[in-house]
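Undergrad: sequence unknown, structure follows:
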């Protein structure tokens, strides 16, 4: 099957420098790292738009620094606060609501879109950017989990290119450059840190607290992705994302636990050789690789010294103690509507856990019930996907 998304973009179609960037999710951890890269390489980027959810104070600080023409927030209240924090000599256009993100994703002057919104909310703007033929630096894996088949089609029709920001998929991207899905590819191997509860059994997991689950040993991330990492759902979503990005079957994707987070993923070829990508666990590295592709730039990150690291270890994931990973494999195999159910149930369950209304092991239990209750349905349109997403969320919340 021909792949229309990375890792085989037409480099001639990529915009020249300086690249005009629209940042969706500017106030999150990915957005912060991306803006740090752009601040270091001001000759390569112009920020035309920043979207910041409800974090008016943080967005105002960034807007004053980068002076984008467009900004967006999710609520009128946040927009009013944001406007009150701006200096008198700066008046950007302020858009409000989820539809504002779609607008920023399709601005004619924006030739590179960083999609780093958390959760299913990232699907509409990512799809809009794909339909508009943009270069998309994708950090929102849920977009492909929900509608990877639709986004692939949109990229094929418009000429859009997706460059993967997730450290694991960026590692696969780099390992696959120069090859194709028909060129001896055998397997994609995603690495997982194992999160804060690696090696723990279900008896222990029954007792874990919100704060314990948020304390990731290697990465600094937002709350939702930190919980997903603790449950291994993050890796499950990445399995589905890999299938859509690289046009492979789920049988060609494997997961190995690597607690040091130095090897970010591996590509195995038909001859038995494997290509691994190594680097410090710093998101500036994959972000800069996508935003500057095909060039590489210097970054303010600690250099990897393998003698200091000394030991790299690998082990199989415990799918019994962490069933979310198993559920993701099963959802993708079950049909195109099941990953939408998986993601919706997970987002609701994680939200309930963060609000301390359910226990940690209730997360996979709620997801498994939602999947078992679901009968496959056609999801050939974005509207069908979003309708199913809303329906599942309501059902899962109703049972909490």
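TA: Ah, there it is. In this text the structure is predicted, and so the values were computed from the model without any measurement. Numbering: from 1, shown residues only.

Undergrad: Only C-alpha atoms from now on, for both contacts and neighbour counts.
TA: OK.

Undergrad: Doesn't residue 113 lie inside a strand?
TA: Yes - assessed by DSSP: H, G, I helix; E, B strand; the rest coil, residue 113 belongs to a strand.

Undergrad: who touches it in this structure?
TA: 21, 22, 23, 24, 105, 129, 134, 135, 136, 137 (Cα atoms under 8 Å, 6 or more residues apart in numbering).

Undergrad: Please pick the buried ones from these.
TA: 21, 22, 23, 24, 105, 129, 134, 135, 136, 137 (16 or more other Cα atoms under 10 Å).

Undergrad: export those to JSON lines and tack on secondary structure and distance to residue 123?
TA: Listed next are the buried ones among the contacts of residue 113 as JSON lines, based on DSSP: H, G, I helix; E, B strand; the rest coil; distance: Cα to Cα, whole Å:
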{"residue": "21", "secondary structure": "strand", "distance to residue 123": "19"}
{"residue": "22", "secondary structure": "strand", "distance to residue 123": "16"}
{"residue": "23", "secondary structure": "strand", "distance to residue 123": "15"}
{"residue": "24", "secondary structure": "strand", "distance to residue 123": "12"}
{"residue": "105", "secondary structure": "helix", "distance to residue 123": "11"}
{"residue": "129", "secondary structure": "helix", "distance to residue 123": "10"}
{"residue": "134", "secondary structure": "coil", "distance to residue 123": "15"}
{"residue": "135", "secondary structure": "strand", "distance to residue 123": "15"}
{"residue": "136", "secondary structure": "strand", "distance to residue 123": "12"}
{"residue": "137", "secondary structure": "strand", "distance to residue 123": "14"}
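
Undergrad: Pick the one among these closest to residue 325.
TA: residue 137 (25.1 Å; Cα to Cα).

Undergrad: Quick one: residues contacting the closest one.
TA: Residue 137 touches 112, 113, 114, 115, 162, 163, 164, 165, 287, 290, 291, counting by Cα under 8 Å, 6+ apart.

Undergrad: Pasting the second one now:
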């Protein structure tokens, strides 16, 4: 951070001046995290109040994953820099009215299934349907079973499933999140009253109005299986039970480069619980594995530390290296020189297991050709196994204390265990 301030002093000074020179311009300090996460936690208004005039919040950003804010009920998507800057200066932005795809969710996720498994399933379904350039709106009784973080995870991936945005209307879960992140009771009450008056608030305790969409999709959450996506595209979904066969259908090697980042509390705390169980069983990450942890914002550090779980991640080598898109854009640092030499000299296909949203070849590191998206707990599991060529159902992850073989089921936390830690995190 010191280096960044030294190198960019003039830029930061200019931005600071701009925050005072223009009305309604906020500047987020460097090192705070991914702008989309900060937008979700601090900046999103949901409903604007300009001198007593109320209107819905909306966002255009210069990054495709601006769509993360759609999980908060704010219409937002990525545009070019010129369009975004023009909008910031009060100029209108024109667009062709897109088709709106309704995506109905029902049921509840089974035990052991994560929000990452859900979003990778949704990505494959929407991509297969062919909804490039459209708005996707999620609805149905299954929505009441999802946390705000789950909704934001799905919204964040809309560029990967080809939609302009994946929208989640404001409901009680949204209001709870706004209170949790420090928005005042008065503000939250105003948001609810305004949206209810304009029939834009969804109350799942009331009969639902049947909406008309350009086309419709549906998913029963109970049908979602643990999965990953790869080796090159986010919509190439592979169920966890089929992963070993899929990997060996491509090649046969055991070299693995591994990194991690994300921001959803349930999956981050789930990963920390995996680390805790692994440490208690005296498992270790294999020596050829590169590990790193780059959360979306400093909030993740706070709840990992308050829950007492960060120390287990540290013990396995998943120290926090920064906040933001560090890993996804290839800034997590170089890999061990011996490993790099082995890859280049033997023309090996090294693999990444990443809890991000982009897995194109060479994106995380130039030497990694196979790149898989997975939930943070699965990232930990693969780090401990040391290879993606493993069948978690039948093969041990490693050998623990007393020479006992340890299996995937021995370190995987239940939904109740994750929920207990999450409730502690919220109260703390």
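TA: Thanks, I have it. In this text, all values refer to a predicted model and were calculated from it rather than measured experimentally.

Undergrad: Overlay them and tell me the TM-score.
TA: Once superposed, the chains reach a TM-score of 0.29 (TM-score structural alignment, normalised by the length of structure 1), with 188 aligned residues with a Cα RMSD of 6.9 Å.

Undergrad: Of the buried ones among the contacts of residue 113 of structure 1, which is the nearest to residue 34 of structure 1?
TA: Out of these, the member with the shortest distance to residue 34 of structure 1 (by Cα to Cα) is residue 23, at 8.5 Å.

Undergrad: where's residue 11 of structure 2 relative to residue 243 of structure 2, distance?
TA: 46 Å (Cα to Cα, to the nearest Å).

Undergrad: do residue 103 of structure 2 as well
TA: The value you get for residue 103 of structure 2 to residue 243 of structure 2, if Cα to Cα is used, is 27 Å.

Undergrad: before we move on, what about residue 117 of structure 2?
TA: From residue 117 of structure 2 to residue 243 of structure 2 the distance is 14 Å (Cα to Cα).

Undergrad: So between these two, which is more surrounded?
TA: residue 117 (24 against 21; other Cα atoms under 10 Å).

Undergrad: I figured that one hits residue 228, correct?
TA: Yes - between residue 117 of structure 2 and residue 228 there is a contact at 7.0 Å, judged by Cα atoms under 8 Å.

Undergrad: Not counting its neighbours along the chain, what's nearest residue 119 of structure 2?
TA: What sits nearest to residue 119 of structure 2 in space, not counting adjacent residues and going by Cα to Cα, 6 or more residues apart in numbering, is residue 154, at 5.1 Å.

Undergrad: ditto for residue 124 of structure 1
TA: Here the residue nearest residue 124 of structure 1, using Cα to Cα, 6+ apart, is residue 102, at 6.7 Å.

Undergrad: is it true that the one you found touches residue 130?
TA: No - taking contacts as Cα under 8 Å, residue 102 of structure 1 lies outside contact range of residue 130: 10.9 Å.

Undergrad: more neighbours, these two?
TA: Neighbours were counted for residue 102 of structure 1 and for residue 130 using other Cα under 10 Å; residue 130 has more, 28 against 19.

Undergrad: got the contact list for that one?
TA: 136, 151, 154, 155, 158, 160, 161.

Undergrad: Ok, residue 366 of structure 1 next?
TA: 345, 346, 349, 396.

Undergrad: just residue 253 of structure 1 next, same as before
TA: So residue 253 of structure 1 contacts 187, 188, 189, 190, 239, 242, 243 (Cα under 8 Å, 6+ apart).

Undergrad: elements contacting the helix or strand harbouring residue 345 of structure 2?
TA: If you go by DSSP states H and E, residue 345 of structure 2 is part of helix 337-346. Helices and strands in packing contact with helix 337-346 of structure 2 are not found; criterion 3 or more Cα pairs under 8 Å, 6 or more residues apart in numbering; DSSP states H and E.

Undergrad: buried ones in that helix?
TA: For helix 337-346 of structure 2, by 16+ other Cα under 10 Å, it's 339, 340, 343.

Undergrad: Closest to residue 83 of structure 2 out of these?
TA: Using Cα to Cα, those come closest to residue 83 of structure 2 at residue 340, 41.5 Å.

Undergrad: now the residue lying closest to residue 399 of structure 2 once chain neighbours are set aside: how far from residue 381 of structure 2?
TA: Among residues not flanking residue 399 of structure 2 along the chain, residue 405 sits closest, at 4.5 Å (Cα to Cα, 6+ apart). Applying Cα to Cα, one obtains 14 Å for the distance of residue 405 of structure 2 from residue 381 of structure 2.

Undergrad: Neighbour count: these two, which is higher?
TA: residue 381 (24 against 14).

Undergrad: Verify the contact between the more buried one and residue 408 for me.
TA: Yes - the pair residue 381 of structure 2 and residue 408 passes the contact test of Cα under 8 Å, sitting 7.2 Å apart.

Undergrad: What's the local residue count around residue 156 of structure 2?
TA: 25.

Undergrad: just residue 250 of structure 2 next, same as before
TA: 11.

Undergrad: Also residue 72 of structure 1?
TA: 31.

Undergrad: which SS class is it?
TA: Per three-state DSSP, residue 72 of structure 1 ends up strand.

Undergrad: Please verify my assumption that it contacts residue 103.
TA: No - with contact defined as Cα under 8 Å, residue 72 of structure 1 does not count as touching residue 103 (9.3 Å).

Undergrad: Just the element for the residue nearest to residue 119 of structure 2, please.
TA: Judged by DSSP H and E, residue 154 of structure 2 forms part of helix 148-156.

Undergrad: For whichever helix or strand comes after that helix, name the packing helices and strands.
TA: Downstream of helix 148-156 of structure 2, the first helix or strand assigned by DSSP H and E is strand 165-167. Counting contacts by 3+ Cα pairs under 8 Å, 6+ apart, strand 165-167 of structure 2 is packed against strand 75-78, strand 135-139, helix 148-156.

Undergrad: separation between residue 256 of structure 1 and residue 342 of structure 1?
TA: Residue 256 of structure 1 is 21 Å from residue 342 of structure 1, by Cα to Cα.

Undergrad: quick one, which of the two is more surrounded?
TA: Between residue 256 of structure 1 and residue 342, counted using other Cα under 10 Å, residue 342 has the larger neighbour count: 30 against 20.

Undergrad: In a strand, residue 353 of structure 2, correct?
TA: Yes - counting by three-state DSSP, residue 353 of structure 2 is located in a strand.

Undergrad: Report how many residues lie close to the nearest residue to it once chain neighbours are set aside.
TA: Excluding its sequence neighbours, the residue lying closest to residue 353 of structure 2 (Cα to Cα, 6+ apart) is residue 372, at 4.8 Å. Residues lying near residue 372 of structure 2 (other Cα under 10 Å) number 28.

Undergrad: Tell me the secondary structure at residue 372 of structure 2.
TA: Strictly by three-state DSSP, residue 372 of structure 2 counts as strand.
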